[in-house]
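In: Task: produce atomic coordinates for the following.
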Amino acid sequence: MTFPSPLTGVVPPVCTPLTPEREVDVRSLLRLVDHLVAGGVHGLFVLGSTSEAAYLTDRQRALVVETVAGHLGGRLPLLAGAIDMTTPRVLDHVRAVAAAGADAVVVTAPFYTRTHPAEIARHYRLVAAASPVPVLAYDIPVAVHSKLPAELVLELAADGVLAGLKDSSGDMTGFRQVLTGLQAHAGASGFSVLTGSETVVDAALAMGADGAVPGLANVDPHGYVRLYRLCRAGDQERARAEQDRLCALFGLVGVGAPARMGGSSSGLGAFKAALHLRGIIDCPATAEPQVPLSPEEVERVGKFLAAAGLL
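Out: Sure thing, here's the model as predicted:
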C-alpha cells in the first residue's frame, strides 16, 4: 500500500507469540493481528522492542513480517523494525523486511560502540538512500544508549531523509522541541511524530503528535483507539478518563518481582499473560533468557484486566 504521509493514529507494536519451544506461533500471531484490526487500529509495527525483535533469529524475523504482511493484505500500513548494531547489518534487515512486505522500516541509532551525532546522521542518510521504503527513526536510548537530538531529527526530516519519529525516550521536552521545530521546517511536511508511551498519549496528542505506538494496545486496542478519537474530537474530560483507565491497566507491567527478573521480563511477560488470559494467544512464553512470570504473578495480571473491564 502507499505509506500515508503523515502516518496518524494508533499503531501497536505487535507482540510476537511464541510456542513453548520458543518458535513463532503463527496461528496465535494471526489471531493477534485480527484482534488489533478489529480494535480499529490505524497501522501495525512488528519487530520492535515489544515484538522481542532483539531475541528473534533472522529466520524468525522474516517469518513474522511475511505472516503479518500476507494476512493484512494491504489493509493497514505495516511498519517493521530494522534494528541492529551497525549500518551494514541494518541495511541487510531493511532489504529483508521490505521484500517480505513491510511498507516502512523503523531504525534506531547504531549501538554497541559509543556513537557521535555525526555518525548517527550518516547512518540514517545511508540507510534512507538504500531503502526501498520510507524510514522512521526510533528514539530509544534505554536500548541503544544514544538520545536522538531534536536538532538532528529536524535536520533529517527537513532533508527528506526520515519519514517520521517513534519517540520512546521518555523525554517530553525533547519531544516538544521536535514538534515545535517542525513548524519552522517547511521541507518536513508529512513527517510523522509518534509517541511510544502508554501513559501520556493524551498529552502527546495535545502537543501535536500524530499518533501513538503503545505496547499496551496489544491488550486493549479498543481503549487506545477510543482515546485517540476522543482527543481528536476535543473531548478532554472523557479523554482524560480513558487515559487514566489505561494508566491503571498499565500497572500490570510491574507484576514481576524485581528481585528475580528485569523490567523486560515483567512487562513483556505481563502483556503476553494478558493476551493469553483473554484467549488471543495460546502460550504466554517470552523469549530466552527472560524469566517467566509465576502463577501468582499471572493471577495479578488477571486482576488488572478485570479492573479494566477486559475479563
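
In: rest of the way, CA atoms for contacts and neighbours
Out: Will do.

In: Show me what counts as buried in the helix or strand hosting Asp244.
Out: Asp244 belongs to helix 236-250 when elements are defined using DSSP states H and E. Neighbour counts over helix 236-250 (16 or more other Cα atoms under 10 Å) mark Ala239, Arg240, Glu242, Gln243, Arg245, Leu246, Leu249, Phe250 as buried.

In: could you say what helices and strands that helix packs with?
Out: Using 3 or more Cα pairs under 8 Å, 6 or more residues apart in numbering; DSSP states H and E, the elements in contact with helix 236-250 are helix 201-207, helix 221-232, helix 295-307.

In: coming back round to it: which among the buried residues of helix 236-250 gets closest to Leu216?
Out: Comparing the buried residues of helix 236-250 against Leu216 with Cα to Cα places Phe250 closest, at 6.9 Å.

In: The stretch 1-150 of the chain: strands as residue ranges?
Out: Counting by DSSP state E, counting those that start in this stretch, the stretch 1-150 of the chain has strands at residues 9-10, 44-46, 78-81, 104-107, 135-139.

In: Please tabulate the ones you listed in CSV, including the columns mean neighbour count and distance to Val291.
Out: Shown next, in CSV, are the strands of the stretch 1-150 of the chain (neighbours: other Cα atoms under 10 Å; distance: least, Cα to Cα, whole Å):
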stretch, mean neighbour count, distance to Val291
strand 9-10, 25, 29
strand 44-46, 25, 22
strand 78-81, 28, 24
strand 104-107, 27, 27
strand 135-139, 26, 26
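
In: Now render the ones you listed as a markdown table, adding distance to Arg31.
Out: What follows is those, written out as a markdown table (distance: least, Cα to Cα, whole Å):
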| stretch | distance to Arg31 |
| --- | --- |
| strand 9-10 | 18 |
| strand 44-46 | 14 |
| strand 78-81 | 16 |
| strand 104-107 | 23 |
| strand 135-139 | 27 |
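
In: closest one to Ala307 among those?
Out: That would be strand 9-10 among the strands of the stretch 1-150 of the chain, by Cα to Cα, at 22.9 Å.

In: One more, please, to line up against the first structure:
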Amino acid sequence: VISTETERVVEHIRQAEDIGVDAVVATAPFYALQGVREIRRHFEILRESTDLPIWAYDIPACVHWKLPNDLVMDLGKAGVLSGVKDSSGDDVGFRFLSRLNAEAGHPLQLLTGHEVVVDGAYLSGADGCVPGLGNVDPDGYVRQWKAALAKDWETVRKEQDRLADLMTIVQVKDVQGFGAGIGAFKTALQLLGVFESNEMPRPVAALSGENVEHVRRVLQKVGLL
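Out: The predicted structure follows:
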C-alpha cells in the first residue's frame, strides 16, 4: 500500500480491504521527506485506519529512510506493527533488530528481502524471507526454509551458495538499478517459460542480446535450465 503520503496510503488500505487481503505492507512516506516523529505518526495513523495486520517495509534505497530499530520495536510492542520486511541490506542492523525482538518476547515477525544472505538472517532469528529472486527459483528458497526449520545449517548454506550464484543474473552490462535487477528476473522467467515476454515498464528497456545470453548461462550453471 505504498504511496507518497499518509492519506493516500489510507486510501490504498481501503482498496486492499475491499479486495479481501489478510495484511498490508507499507513503507515510510517518501517524496516529501519526513523525520522520525512523522514516520512514527504515519504508522500510528495506518493502525488507527484498519484492523488488518501491518508490516513495515524497510527499503531505504527507494524511500530514503532507514527505519530505526528502536522505532520499529516501539511500534511492535505497542501493537502498531505486526512485522518488518527488511530490504535495507543492513545485515548488522538486522542482527541487532533480531536480538531486540527476541528480548522483547518476539512482538514482530521479521522477514528478510536480502536474497544472497538469507542463511545469515535465519541464524540471526529471521522468521522467513521475501526475496525478489524467489520469483525465479521459489523451490530453492522453500528447500532452504525447510532445512532451517530442521536446523540443517549445512544444507541451508549450500542452498544459499547456489542461490548466490543464481543472483549473478543481475550482473548485466550497461544496465543499472531496476532495469538490471527486475529486468534479469523477468528475462529469467521468460527463458524458463513462465513469462511470454521480458518487457519492462516504460521507459526501462528490456534486456536483450548478450545480456539475455548471460542470464541463460547462469540458469544453466545452477541447474534451472
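
In: Adding distance to Val10 of structure 1 and mean neighbour count, write the helices and strands packed on helix 236-250 of structure 1 out as CSV.
Out: CSV is the format used below for these (distance: least, Cα to Cα, whole Å; neighbours: other Cα atoms under 10 Å):
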stretch, distance to Val10 of structure 1, mean neighbour count
helix 201-207, 10, 19
helix 221-232, 6, 21
helix 295-307, 20, 17
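
In: could you redo those as CSV and give each row distance to Lys147 of structure 1?
Out: CSV is the format used below for those (distance: least, Cα to Cα, whole Å):
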stretch, distance to Lys147 of structure 1
helix 201-207, 18
helix 221-232, 27
helix 295-307, 32
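
In: do you know which of these lies nearest Asp167 of structure 1?
Out: Among these, the nearest to Asp167 of structure 1 by Cα to Cα is helix 201-207 (10.5 Å).

In: coming back round to it: could you point out the helix or strand that follows the helix holding Asp244 of structure 1?
Out: With DSSP H and E, the next secondary element past helix 236-250 of structure 1 is helix 263-277.

In: contacts for that following helix?
Out: With contacts defined as Cα atoms under 8 Å, 6 or more residues apart in numbering, helix 263-277 of structure 1 is touched by 15, 17, 50, 215-216, 218-219, 252-257, 281-286, 290-293, 298, 301-302, 305.

In: Now, of these, which are buried?
Out: 15, 17, 50, 215-216, 218-219, 252-256, 281-286, 290-293, 298, 301-302, 305.

In: Please pull up the equivalent of Val206 of structure 1 in structure 2.
Out: Not quite, residue 206 of structure 1 is Ala, not Val. Aligned counterpart of Ala206 of structure 1 in structure 2: Leu123 (TM-score structural alignment).

In: nope, Asp84 of structure 1 is what I was after
Out: By TM-score structural alignment, Asp84 of structure 1 lines up with Ser3.

In: Leaving out sequence neighbours, find the closest residue to its match.
Out: Of all residues not flanking Ser3 of structure 2 in the chain, Val9 sits nearest, at 5.5 Å (Cα to Cα, 6 or more residues apart in numbering).

In: Assess the claim that the one you found and Gln15 are in contact.
Out: No - using Cα atoms under 8 Å, Val9 of structure 2 is not in contact with Gln15, being 9.8 Å away.

In: neighbour count winner among these two?
Out: Val9 (20 against 13; other Cα atoms under 10 Å).

In: Please name the residues that touch the more buried one.
Out: So Val9 of structure 2 contacts Val1, Ile2, Ser3, Ala26, Leu46 (Cα under 8 Å, 6+ apart).

In: Give me the aligned partner of Gly164 of structure 1 over in structure 2.
Out: In structure 2, Gly164 of structure 1 lands on Gly83 (TM-score structural alignment).

In: and its match, what does it touch?
Out: Contacts for Gly83 of structure 2 were tallied using Cα under 8 Å, 6+ apart; they are Ile54, Trp55, Ala56, Gly76, Pro107, Leu108, Gln109, Leu110, Leu111.

In: in what helix or strand does the fifth one lie?
Out: Going back to what we said before, that points to Pro107 of structure 2. Here Pro107 of structure 2 is assigned to no helix or strand, by DSSP H and E.

In: Quick check, it in contact with Val80.
Out: No - assessed by Cα under 8 Å, Pro107 of structure 2 is found out of contact with Val80, at 10.3 Å.

In: Now for those two: what residues contact both?
Out: With Cα under 8 Å, 6+ apart, Pro107 of structure 2 and Val80 have no common neighbours.

In: what about structure 1, which of the contacts of Gly83 of structure 2 hold up?
Out: Mapped onto structure 1 and checked by both residues aligned by TM-score structural alignment, their matches' Cα atoms under 8 Å, the contacts of Gly83 of structure 2 keep the contacts Ile54, Trp55, Ala56, Gly76, Leu108, Gln109, Leu110, Leu111.

In: Report the two of these separated the most.
Out: Longest distance between any two of the kept ones among the contacts of Gly83 of structure 2 is 14.0 Å, between Gly76 and Leu111; criterion Cα to Cα.

In: so which of the kept ones among the contacts of Gly83 of structure 2 comes closest to Cys62 of structure 2?
Out: Distances from Cys62 of structure 2 to the kept ones among the contacts of Gly83 of structure 2, taken by Cα to Cα, are shortest for Ala56, at 13.7 Å.

In: Now which residue in structure 1 aligns to the closest one?
Out: By TM-score structural alignment, Ala56 of structure 2 lines up with Ala137.

In: check contacts around that match.
Out: Val106, Val107, Thr108, Ala109, Leu162, Gly164, Leu165, Lys166 are the contacts of Ala137 of structure 1 under Cα under 8 Å, 6+ apart.

In: corresponding residue for the first one in structure 2?
Out: What that stands for is Val106 of structure 1. Looks like Val106 of structure 1 aligns to Val25 there (TM-score structural alignment).

In: how close does the residue positioned nearest the centre of structure 2 sit to Gln34 of structure 2?
Out: The C-alpha lying nearest the average C-alpha coordinate of structure 2 belongs to Gly113 (Cα atoms, centre = their mean; 3.2 Å). For Gly113 of structure 2, the distance to Gln34 of structure 2 equals 24 Å [Cα to Cα, to the nearest Å].

In: ditto for Thr155 of structure 2
Out: As judged by Cα to Cα, Thr155 of structure 2 and Gln34 of structure 2 stand 43 Å apart.

In: May I see the contacts of Ala137 of structure 1 organised as a markdown table, with distance to Leu36 of structure 1 added?
Out: What follows is those, written out as a markdown table (distance: Cα to Cα, whole Å):
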| residue | distance to Leu36 of structure 1 |
| --- | --- |
| Val106 | 20 |
| Val107 | 23 |
| Thr108 | 25 |
| Ala109 | 29 |
| Leu162 | 27 |
| Gly164 | 22 |
| Leu165 | 22 |
| Lys166 | 19 |
